[in-house]
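Sequence first, predicted coordinates after that:
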Amino acid sequence: MNQQDFELRKAVAAADTTRDVVIAADGLGAVPAVLARAAPARTCAIVADDNTWRAAGARLAEVLASAGTGTASPIVLAGRPRVKPDAETSHGLAMRLSADGLLPIAVGSGVINDLVKHAAEEAGTAYVCVPTAASMDGYAASGAALREGGFKRTLACAAPVAIVADLEVIANSPATMAAWGYGDLVGKLVAGADWIVADALGEEALNAGPFAMVQDNLASWLGDPAGIRARDRAALDGLMRGLVMSGLAMQAHGNSRPASGSDHQFAHLWEMEEVTVDGEPVSHGACVGIGCLSMLAAYEWLQRQAVESIKPASLAARSASLSALRAEVEAAFPLSFMAANAVAETAAKAASPAQVEQRLRALRDNWPDILGYLRGRLPKAAAVRQWLEMVGGPSQSAAIGVSPQKHALDYARARMIRRRFTGLDVLHDLGWLDRAVGDLFAAGGFWGPARAAA
């Protein structure tokens, strides 16, 4: 057993729900044995959409039939241009599963996995995941990112009992999907930094095990963007392992903190607003990649400031009241459903001036250690932009349908949609968020006209 297989096995042992992970060139052939271990004597049903049925569902049905595995008729979900991540769809699927006592096998990528995960939870059954692309990190994660009443939220539900990834299926998926997965994985750079900061400021203690599951091998998993674009099997294996390990880390910790920070706050904002390019919704991973660049650039800006010289009491005295925060949020979100949820999330992490002062003192006192982490573990935003270009993903906000003007405003808006404490909140506590954004979008700044056109 090589080191990466050993670490994967350790991560599975630490996971809350998932008990079997196979990532192999002939993964589909392993599904009957995995089902026999994970869910013996259960009647299974493949759940796919039109595309994933053609990519892997039909072949998996043949494998299961040849092995004598009990299967019901497949459930092929329809949607144009693609199936939507709506909770209403998962409710209907749950009714079908429950009525026939079926164990679902999710054959697909992000949306199919989230729909089946949530439906299985409602139906009171386990499920098995067969990814068809290395496109996102949610395969092994607890919780499903679905829309309820238009607002995208993570709904509580268990992760799959087993995951079987066939590298040939992964390699034959559209190349853009691996670029999406790479964007999702690169966001872990920022997630790690955000957690380090939250721990140092007393907001959320670091959990060393799940943190290490993601961060220790992240540089290796991200190290061959050109190979991923060229469908190199070893590079895709690393990408898939990184995405699955991120999900297992979330299981081990009990929430998404090990793999989701301010990078995902940008992404969730844009996904809720349904940003499109040429009429097509932009993928989660593409949004996370731009969110990651947004925060890498912000953290670089912060490193250049004299944080060690701040006066916490003076800065904290300028903190906005809860009523002022509410007014700011409502003005930032003209759509009522988004405003109501953003107000609730912002209020949940609102702090008194005394609490802000305490956080800023911790920031100042711990700044040498924080700065050491940022300089030692975060690559430059310009380098990550090149990685995203090499893998074939977007590297400018305009490429995901977000104008520079909107992007600049969204630094503040992204902070408001989640209660999780991140680097955006540090800049807000300092009163520096607007100045940071102004510098980043000015001529010569990371998102400035000259740089953006480069």
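Cool, the structure landed.

Could you use CA atoms for every contact and neighbour count after this?
OK.

what sits against the residue lying closest to G393 once chain neighbours are set aside?
Closest residue in space to G393, ignoring its immediate chain neighbours: A179 at 5.1 Å, by Cα to Cα, 6 or more residues apart in numbering. By Cα atoms under 8 Å, 6 or more residues apart in numbering, the residues touching A179 are S135, I228, R229, G285, A286, L388, V391, G392, G393.

wait, is V107 part of a strand?
Yes. When DSSP: H, G, I helix; E, B strand; the rest coil is applied, V107 is found to be in a strand.

count of residues packed around it?
A total of 30 residues lie near V107 under the criterion other Cα atoms under 10 Å.

Does it touch Y127 like I think?
No. With contacts counted by Cα atoms under 8 Å, V107 stays clear of Y127, the gap being 10.8 Å.

Check which helices and strands the host helix or strand of C292 sits against.
Using DSSP states H and E, C292 sits within helix 284-303. For helix 284-303, the elements it packs on are helix 175-186, helix 188-200, helix 262-272, helix 353-377, helix 381-391, helix 433-441, judged by 3 or more Cα pairs under 8 Å, 6 or more residues apart in numbering; DSSP states H and E.

How much space separates the residue nearest to G393 from M390?
Distance of A179 to M390, computed by Cα to Cα, to the nearest Å: 9 Å.

any common contacting residues for the two?
With Cα under 8 Å, 6+ apart as the test, A179 and M390 both reach R229.

try it against this one:
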Amino acid sequence: MDGAKKIERLLAGTYVDRDTGKAIGVATKSLVIKPSLAGMEGDLVAALGFGKKVAVVSDRTTHAVLGKRVEQALDGRHAVQSIVFPEPPYPDDASAEKIRRETAGADAIVAVGSGTINDVCKYASAQDRKPYAVFATAPSMNGYTSVNAAITQHGHKMSLPAQAPAGAFFDLAVLSAAPARLIRAGLGDSLCRTTAEADWLLAHLLHGLPFRELPYELLEDDEGPLFDNAAALMAGDLEVMERLVNTLVLAGFGTAIVGNSQPASQGEHLISHYIDMFADGNRPLIYHGEQVGVTTLSMVRLQERMLDETPVIWPDTETEAGFKARYGDELGASCWAEFQGKRIDTRKAEALNARLAERWHDMRERIAGVLLKSSYLTGVLKAAGADLTPEAIHLPRKFYDGALLRCREIRNRYTFLDLAANAGRLEGAISAI
């Protein structure tokens, strides 16, 4: 079954989950991917049953690309409130509150944009219990159809509960005309399927945490043809662009079905989140997926190294006082609360070492079976002309090494970064990843 058919069945609630044998669906009512949506925008939104007053949210760039067209299409059917940010909003609680204030009288929100616009609209609309839809302007990330939003609160970047879009609409002509960096960003955000699956599988096999095959089953038809044709994607091939959009949409649906971001966000995203939180504020703009492409290469190299030999786990020695000294009282307390959920004490280390001694061979074989080789992933990014190194995305190597070492402290998510640290091998591996 191809990706388009999977999307159709998820929308209809008739997709059969291999994990359970039961039919499942998604909360999104309508999702349309077409070579062009010109002239269809009014009908697409009308079919969602939104109320009379609709707020259309964009920024200066996305308004010019598609927002004005959407507003004109809705005018007459709805009372349209146009909200145009002069610059892309920062994805934090302040931006979400601004949207909540300005859309207080609206019945629904229509986001026109990509990552940040979508996240803040998704989060703000969920807080106010009003529906939202999104018209994509770039194939730059996999969050269009997820139920979480990447929002920074008090300096701590979090994946917060939000809601699925009632409608998500993708005009391939618009997406193909997006800046090349944004297309590469979408490819980079798709690249991490393999590292995220390996990390999540590790947490399942080592700690007994829940794991689902479904999110990866959804991606299996489109991933290979997309990665193998990265150069054609950048040359404007609409068939490959549709593969990318399918991949982004289905990755979002996978997280929506699971109920959190685990299927698509593990160690590679922890590194990226740490960078977002602590990198030099004067650093040039780097898109999320550009950054994740680089951090995914680091993660897959670490995973390959860690699978070479049976690890021996030692207890964590970090303390709350150490966290507060490193991050300050407020952020330190927030990070410590996350880290405590996966902190390894002496008793836990003994139990895990017994499990590793007995089962590591089988664990290793299963994890290796979901990993794509680092050389292959590097080749995919090279074919697309994407950045490959920390320096290429304006990060000093010393800072990046610190991110690799410390990023596991900001989130309660056990990944190969934790396994390497608990085995005393992370610091030694950093120069090679």
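Alright, I've got the coordinates. As the structure is a computational prediction, the values presented were derived from the model and not from experiment.

Got a TM-score for the two of them?
The TM-score (TM-score structural alignment, normalised by the length of the second structure) is 0.91; 422 aligned residues with a Cα RMSD of 2.2 Å.

which among the contacts of A179 of the first structure gets closest to E168 of the first structure?
The closest of those to E168 of the first structure turns out to be I228 (Cα to Cα; 13.1 Å).

Determine which residue in the second structure is aligned with the closest one, please.
Using TM-score structural alignment, the partner of I228 of the first structure in the second structure is L233.

element containing that match, please.
helix 230-234.

Have a look at how far, on average, the very next helix or strand once past that helix is from the first structure.
Next helix or strand after helix 230-234 of the second structure toward the C-terminus (DSSP H and E): helix 238-258. Taken over the aligned residues, the distance from helix 238-258 of the second structure to the first structure averages 0.8 Å (mean Cα distance after the TM-score superposition for the first structure).

what's helix 238-258 of the second structure packed up against?
Helix 238-258 of the second structure packs on helix 3-12, helix 172-176, helix 180-191, helix 214-217, helix 223-228, helix 230-234, going by 3+ Cα pairs under 8 Å, 6+ apart.

Run the angle between that helix and helix 180-191 for me.
Comparing the axes of helix 238-258 of the second structure and helix 180-191 via axes from the mean of the first three to the mean of the last three Cα atoms, to 10 degrees yields an angle of 50 degrees.

Give the buried residues for helix 238-258 of the second structure.
238, 240-258 (16 or more other Cα atoms under 10 Å).

okay, the angle between it and helix 3-12?
Using the same axes, to 10 degrees, helix 238-258 of the second structure lies at 30 degrees relative to helix 3-12.

hang on, the earlier thing: how big's the offset between the helix holding L233 of the second structure and the first structure?
Helix 230-234 of the second structure sits 1.3 Å off on average (mean Cα distance after the TM-score superposition for the first structure).

name the helices or strands packed onto that helix?
helix 180-191, helix 238-258, helix 374-383.

Please produce JSON lines containing those helices, extended by distance to E350 of the second structure.
Shown next, in JSON lines, are these (distance: least, Cα to Cα, whole Å):
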{"stretch": "helix 180-191", "distance to E350 of the second structure": "35"}
{"stretch": "helix 238-258", "distance to E350 of the second structure": "31"}
{"stretch": "helix 374-383", "distance to E350 of the second structure": "32"}
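
So which of these is nearest S146 of the second structure?
helix 238-258 (4.3 Å).

What lies in contact with the closest one?
Looking at what lies outside helix 238-258 of the second structure - Cα under 8 Å, 6+ apart - the contacts are 3-4, 7, 25-26, 33, 35, 139, 141-148, 164, 170, 172, 176, 186-187, 190, 212, 214-216, 218-219, 222-223, 225-226, 229, 232-233, 261-264.

Please name every helix or strand in contact with the helix or strand just after the helix holding C292 of the first structure.
Sequence-wise, the next helix or strand downstream of helix 284-303 of the first structure (DSSP H and E) is helix 312-316. Judged by 3+ Cα pairs under 8 Å, 6+ apart, the packing partners of helix 312-316 of the first structure are helix 353-377, helix 423-430.

Pick the most deeply packed of these.
Mean neighbours per residue, mean count of other Cα atoms under 10 Å, is largest over these for helix 423-430, with a mean of 21.

matching residues in the second structure for it?
Using TM-score structural alignment, helix 423-430 of the first structure pairs with 416-423 in the second structure.

next one: stretch 184-201 of the first structure
Going by TM-score structural alignment: stretch 184-201 of the first structure matches residues 189-206.

Next: stretch 389-409 of the first structure.
Going by TM-score structural alignment: stretch 389-409 of the first structure matches residues 382-402.

Can you find the partner of A94 of the first structure in the second structure?
Using TM-score structural alignment, A94 of the first structure lines up with R100 in the second structure.

just to confirm, which helix or strand has its match in it?
helix 93-102.

Check the offset of that helix from the chain's centre.
Its chain's C-alpha centre and that of helix 93-102 of the second structure lie 22 Å apart, by Cα atoms, centre = their mean, to the nearest Å.

Mind reading off the mean deviation between that helix and the first structure?
Mean for helix 93-102 of the second structure is 1.6 Å (mean Cα distance after the TM-score superposition for the first structure).
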